[in-house]
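Quick one: sequence and predicted model below, then my questions.
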Amino acid sequence: MLIAEDNTAYRQSLFQMLQKEEGIEVLEPAIDAREAIKKSEQHQPDVVLMDMDMPGKGGLWATRTIRQRWPQMKVIILTLHGGEAFRTWAEEVGATAFLSKDADPEEIIRAILMAADIGTR
């Protein structure tokens, strides 16, 4: 799986948490939308954990691009923004799931496992 997140502290926290999870192989993270697309092309991850608000074109653009080029990849949007409008935008670009960055670690892990069809706890 690939983490695409521009906030260094949050990116490192996700990376460390997910590396400990059995059944989840974590690639070196991407720090912006373009890098997320490049790494998706190079590594073909099953799941991309995508920050909605990254510099440049942003996570929604990257999600749409990834889902158009590689429809088998699942993209989970992470954001600090709540509300139905943001959820709708995420769904419109092909996101598999939409989670708050405040979500419980178990909720994030469960969403990744479900998206990858690995199972749930």
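That came through, no problem. In this text, all values refer to a predicted model and were calculated from it rather than measured experimentally. Residues are numbered from 1 along each chain as shown.

only C-alpha atoms for contact and neighbour calcs from this point on.
OK.

Can you give me the neighbour number for residue 9?
For residue 9, the count of nearby residues is 10 (other Cα atoms under 10 Å).

wait, what's in contact with residue 37?
62, 65, 66 (Cα atoms under 8 Å, 6 or more residues apart in numbering).

go with 7 Å
62, 66 (Cα atoms under 7 Å, 6 or more residues apart in numbering).

Tell me how far it lies from residue 10.
Residue 37 sits 20 Å away from residue 10, taking Cα to Cα, to the nearest Å as the criterion.

With residue 88 instead?
Counting by Cα to Cα, the gap from residue 88 to residue 10 is 24 Å.

what about stretch 66-74, how long is it end to end?
By Cα to Cα, the extent of stretch 66-74 from end to end equals 9 Å.

ranges for the strands of the protein?
2-4, 47-51, 74-79, 97-100 (DSSP state E).

My read is that residue 4 contacts residue 50, right?
Yes. The criterion here is Cα atoms under 7 Å, and residue 4 meets it with residue 50 at 4.9 Å.

residue ranges of the helices in the protein, please?
With DSSP state H as the criterion, the chain has helices at 8-19, 33-43, 58-69, 84-92, 105-115.

Using neighbour counts, pick out the buried residues of the fourth one.
Of the residues in helix 84-92, those buried by neighbour count under the rule 16 or more other Cα atoms under 10 Å are 86, 87, 90, 91.

adding another structure so you can compare the two:
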Amino acid sequence: MIITLLLGFLSSCVQWFPARAQELEPGIFEVNALGNSFSSLKSLKNKVAKKALALCEQQAIEAAAQTSGLQEPDAEHLSVRLIPKKVKIDKFESYTDEIYIDGRTQSASYFSYTQTIECVAAE
């Protein structure tokens, strides 16, 4: 019973992690979200979309800071609004790992959703 609860807790922790991003080239990011076996593709896509939007907003702020000379420009100083545009096919993968708990090996599964985006000017 305790092992089952611990295994459920450990595999559900993956759901709490926010999406993460890695810059592949200037303005192009690979954004990835992880979820436990109860995660839906929709929830993972929402995490990725939220992170991608935040990345592009941050890039717009940094560009405005460089051109305006302000350290923290507000919305009035943003010369362009950047939005994420998908540049590669999405990747949805399922994984199963073996974890060792109290002398026993248990299987825990999780999902990964990855999207490569580029921050482009909104029309």
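Nice, thanks for sending it over. All figures in this text were calculated on a predicted structure; none of them were measured in a lab.

For the two chains, what TM-score is obtained?
Put the two chains on top of each other and the TM-score (TM-score structural alignment, normalised by the length of the first structure) is 0.24; 52 aligned residues with a Cα RMSD of 4.6 Å.

For the second structure, just list every one of the strands.
For the second structure, applying DSSP E gives strands covering 20-25, 28-36, 82-86, 91-101, 104-121.

neighbouring contacts of the second one?
Just to be clear, that refers to strand 28-36 of the second structure. For strand 28-36 of the second structure, contacts defined as Cα under 7 Å, 6+ apart pick out 11-12, 14-15, 18-24, 44, 47-48, 52, 109-119.

now that strand: how far from the chain's centre is it?
4 Å (Cα atoms, centre = their mean, to the nearest Å).

can you check the first one too?
Between the mean C-alpha point of strand 20-25 of the second structure and the mean C-alpha point of its chain there is a distance of 10 Å (Cα atoms, centre = their mean).

orientation of that strand relative to strand 104-121 in degrees?
50 degrees (axes from the mean of the first three to the mean of the last three Cα atoms, to 10 degrees).

could you give the angle of strand 20-25 of the second structure to strand 28-36?
160 degrees.

Would you mark the buried spots in strand 20-25 of the second structure?
For strand 20-25 of the second structure, the neighbour count (16+ other Cα under 10 Å) marks 20, 21 as buried.

Please apply the same query to the third one.
Within strand 82-86 of the second structure, the residues that count as buried by 16+ other Cα under 10 Å are 82, 83, 84, 85.

list the contacts for the closest residue to the third one other than its chain neighbours?
It refers to residue 84 of the second structure. In space, and not counting its chain neighbours, residue 84 of the second structure is closest to residue 119: 4.7 Å by Cα to Cα, 6 or more residues apart in numbering. Contact analysis of residue 119 of the second structure by Cα under 7 Å, 6+ apart lists 27, 28, 56, 82, 83, 84, 85.

rewinding a little: please identify the most buried of the helices of the first structure.
The highest mean neighbour count among the helices of the first structure, using mean count of other Cα atoms under 10 Å, belongs to helix 58-69: a mean of 20.

how close does residue 18 of the first structure sit to residue 68 of the first structure?
Counting by Cα to Cα, the gap from residue 18 of the first structure to residue 68 of the first structure is 26 Å.

What is the longest helix along the second structure packed up against?
When the second structure is scanned for its longest helix (criterion: DSSP H), the result is helix 41-68. If you count contacts as 3 or more Cα pairs under 7 Å, 6 or more residues apart in numbering; DSSP states H and E, helix 41-68 of the second structure packs onto strand 28-36, strand 82-86.

Would you reformat the ones you listed as JSON lines and include distance to residue 105 of the second structure?
As requested, those are arranged in JSON lines below (distance: least, Cα to Cα, whole Å):
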{"stretch": "strand 28-36", "distance to residue 105 of the second structure": "18"}
{"stretch": "strand 82-86", "distance to residue 105 of the second structure": "39"}
